[in-house]
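Participant: generate a structure from the sequence data that follows.
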Amino acid sequence: MMGVVLYPVLLGLVQGFSEFLPISSSGHLALVQIFLGIKGPQMGFDLILHMATLLAVVAYFAVDMLRFLRDFLWGFFSEDARSSEGWRYGWAVIAGTVVTALVGLPLKPLVETASQNSLWVGAGLVVTGIVLTVSRFIPPGARKVGLMVGLVVGLAQGIAVMPGISRSGSTIVAALAVGLSPLEAFRFSFLLSVPAVIGATLVEVFDGGGYAAFLSSLPHGWPIGFVAAGAAGFLSLVALRRVSLFRAWWMFGAYCLLLGTAVVGFSLLGV
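Facilitator: Next up is the predicted model:
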């Protein structure tokens, strides 16, 4: 009984603390499941945990989301509103979501296979480490969020469905590379994640035979893991904002490089 409850809580905490820090929550979840020998469907429970951390994003950015949504909708009726931040954000999120779907959906079978292979996960972590380390040399910009920003960051988000490649790290670095300021990159990265997580969950529910079948595939104790992931996610989101202010990405890059290299080494040696 203890194991039935412990595993969902453990995975929920891993997901929550690693979701927003640029170290790949999917990679850490996969490694925990692989090395602890946790069997059973992984994608469904992973998505449930992502939904929990999505609620943390909504709670953290609620004011911005409501303001942007209001301005975006008003832009269809007022020409003046089309110069607002909400109008630009709205189209950027739509464009980024479309690109994410076009890139990420075809990768779904590969993602499911790679999530059960520590070599794939380790390689993804190495890629994340390199990306975060390189970001140290990107000068801060002052570009506004717009359609092109949405397309570029959406592409990064689509590629980041692979386990070990950090979604937050990839999208924030992509946003920095196209000229956003660190805090603007932080905000846009997580607002763009909202429709992507909702869409991925709906796809998984549909592929799993519907809502009832999807719920039946989840492990016992999943609601406890859900709560743990949401609470830990909010805390890590607060922490990442502070990291964004100081642009201390290289620390996470070093961590991912070390962990990824170790996992690849253990995998090749058959440890």
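Participant: please make it C-alpha for all contacts and neighbour counts, starting now.
Facilitator: Will do.
Participant: tell me the secondary structure of E112, please.
Facilitator: helix (DSSP: H, G, I helix; E, B strand; the rest coil).
Participant: what is the end-to-end distance of stretch 141-154?
Facilitator: For stretch 141-154, the separation between the terminal residues is 19 Å (Cα to Cα, to the nearest Å).
Participant: buried residues in it, which are they?
Facilitator: G141, K144, V145, G146, L147, V149, G150, L151, V152, V153, G154 (16 or more other Cα atoms under 10 Å).
Participant: in the stretch 51-200 of the chain, which spans are strands?
Facilitator: Ranges of strands within the stretch 51-200 of the chain: none, based on DSSP state E, counting those that start in this stretch.
Participant: how about the helices in it?
Facilitator: Here the stretch 51-200 of the chain has its helices, by DSSP state H, counting those that start in this stretch, at 62-74, 85-104, 108-114, 118-134, 147-159, 167-177, 182-207.
Participant: contacts only, for the spatially most central residue of the chain.
Facilitator: In the chain, the residue lying closest to the centroid (Cα atoms, centre = their mean) is R167, at 4.0 Å. R167 is in contact with P22, S24, A156, Q157, A160, V161, counting by Cα atoms under 8 Å, 6 or more residues apart in numbering.
Participant: now, which of these sits nearest V93?
Facilitator: Q157 (11.6 Å; Cα to Cα).
Participant: want to put them side by side, so please do this one too:
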Amino acid sequence: MSWLQALVLGLVQGLTEFLPISSSGHLRIVSELFFDSDAGASFTAVTQLGTELAVLIFFAKDIWRLLTTWFRGFADAEVRRTADYRIAWYVIIGTLPIGLLGLVFKDEIRTGARNLWLVSTTLVVFAVVLAVAERFGPQRRTVEQMTLRDGVVMGFAQAMALIPGVSRSGGTITAGLAIGLNRAAAARYSFLLAIPAVFASGIFSIPDVFERSGPGPQPSVAQMVVATAIAFAVGYATIAWLLNWVAKHSVYVFVWYRLALGLTVMGLLSAGVVNAT
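Facilitator: So this is what the prediction gives:
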């Protein structure tokens, strides 16, 4: 892997991880368009450690409160009746679908699921789904008003992001809007929900990304560290921007962007400008 590719992909990861436009899809598209090769699912998973570290720092107070409340709840019935205790459990339960499906379909995720026809199609299809959720979702409830059913629904929505082009935040924000959460609540919860799954995926992918016999360009340790650090810095700024944006605006800008990108990639594939695999 060249240093230019490592730097560009780290920047792309930081910019797109938290927006509902699919960071894995963007890394796949940018790799093919500008570097004529796929950096791979493992590279994506490891750079996501940087963006999730940004989540840990940005939401440190919330995460600490949820963790301490969860542990206290084992011994205190009064604590078990609080919203924080329920939310902590919802995050744990909501992580199970992506963990289980990720293990079962690990090989497909790293191979066939990275086909650019599939990526571009999911960009378009889930743009429409996001638009429908924005248009018809009640958008009245906060995170504190979530139920166990809501946690399960958003957990399965997150699992759909195993397919590049769907978007982890896009899937969970769409589901959140559909079940009645307001935009800010859906975005905030999507950040918290991603933490366990992304850290587990990134840590387990570290050996794979340095496997010299694997497909695609192999990064050096230094390149991987720098790309992840860039993803962290840019990702932190993106979190702040997105939370401010969704509090005041609709998500239609992301819908139109997804449609434009998906259709453009389809056009390039049809013209033979880029390869699907």
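Participant: now the TM-score, please.
Facilitator: Once superposed, chain against chain, the TM-score is 0.90 (TM-score structural alignment, normalised by the length of structure 1); 265 aligned residues with a Cα RMSD of 2.2 Å.
Participant: okay if I get the contacts of R167 of structure 1 as JSON lines plus neighbour count and distance to D64 of structure 1?
Facilitator: What follows is the contacts of R167 of structure 1, written out as JSON lines (neighbours: other Cα atoms under 10 Å; distance: Cα to Cα, whole Å):
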{"residue": "P22", "neighbour count": "24", "distance to D64 of structure 1": "22"}
{"residue": "S24", "neighbour count": "29", "distance to D64 of structure 1": "25"}
{"residue": "A156", "neighbour count": "27", "distance to D64 of structure 1": "23"}
{"residue": "Q157", "neighbour count": "31", "distance to D64 of structure 1": "21"}
{"residue": "A160", "neighbour count": "24", "distance to D64 of structure 1": "25"}
{"residue": "V161", "neighbour count": "22", "distance to D64 of structure 1": "26"}
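Participant: turn the buried residues of stretch 141-154 of structure 1 into TSV, including distance to V194 of structure 1.
Facilitator: Output for the buried residues of stretch 141-154 of structure 1, formatted as TSV (distance: Cα to Cα, whole Å):
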residue	distance to V194 of structure 1
G141	24
K144	20
V145	17
G146	17
L147	17
V149	17
G150	14
L151	16
V152	17
V153	14
G154	12
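Participant: of all those residues, which comes closest to S244 of structure 1?
Facilitator: G141 (13.4 Å).
Participant: now the closest one, nearest residue through space, not along the chain?
Facilitator: Nearest in space to G141 of structure 1, with sequence neighbours left out and distances taken as Cα to Cα, 6 or more residues apart in numbering, is G179 at 4.4 Å.
Participant: let me know whether that neighbour touches G146 as I believe.
Facilitator: No: using Cα atoms under 8 Å, G179 of structure 1 makes no contact with G146, being 11.1 Å away.
Participant: return the distance of stretch 97-111 of structure 1 from the chain's centre.
Facilitator: 14 Å (Cα atoms, centre = their mean, to the nearest Å).
Participant: rewinding a little: okay, the helices of the stretch 51-200 of structure 1, which one's buried deepest?
Facilitator: Highest mean neighbour count among the helices of the stretch 51-200 of structure 1 (mean count of other Cα atoms under 10 Å): helix 167-177, with a mean of 27.
Participant: distance from it to structure 2 after superposition?
Facilitator: Helix 167-177 of structure 1 differs from its equivalent in structure 2 by a mean of 1.1 Å after superposition (mean Cα distance after the TM-score superposition for structure 1).
Participant: which residues in structure 2 does that helix align to?
Facilitator: The aligned range for helix 167-177 of structure 1 in structure 2 is 168-178, by TM-score structural alignment.
Participant: any idea which element the aligned residue in structure 2 for V238 of structure 1 lies in?
Facilitator: Residue pairing (TM-score structural alignment): V238 of structure 1 is matched to A240 of structure 2. For A240 of structure 2, the host element (DSSP states H and E) is helix 221-248.
Participant: if we can go back for a sec, and the match of helix 167-177 of structure 1, how far from the chain's centre?
Facilitator: Distance of stretch 168-178 of structure 2 from its chain centroid, counting by Cα atoms, centre = their mean, is 10 Å.
Participant: do stretch 123-134 of structure 1 as well
Facilitator: Relative to the chain's own centre, stretch 123-134 of structure 1 is displaced by 15 Å; criterion: Cα atoms, centre = their mean.
Participant: hang on, the earlier thing: any idea how far the match of V238 of structure 1 is from L181 of structure 2?
Facilitator: 19 Å.
Participant: which of those two has more neighbours?
Facilitator: More neighbours surround L181 than the other of A240 of structure 2 and L181, with 26 against 11 (other Cα atoms under 10 Å).
Participant: quick revisit: let's have the contacts of R167 of structure 1 in CSV, adding distance to F190 of structure 1.
Facilitator: Shown next, in CSV, are those (distance: Cα to Cα, whole Å):
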residue, distance to F190 of structure 1
P22, 12
S24, 14
A156, 13
Q157, 11
A160, 14
V161, 15
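Participant: of those residues, closest to W222 of structure 1?
Facilitator: S24 (20.9 Å).
Participant: what's the separation between that closest one and R88 of structure 1?
Facilitator: If you go by Cα to Cα, the gap between S24 of structure 1 and R88 of structure 1 works out to 28 Å.
Participant: what's the answer for A248 of structure 1, then?
Facilitator: 28 Å.
Participant: now T100 of structure 1
Facilitator: With Cα to Cα as the criterion, T100 of structure 1 and R88 of structure 1 are 18 Å apart.
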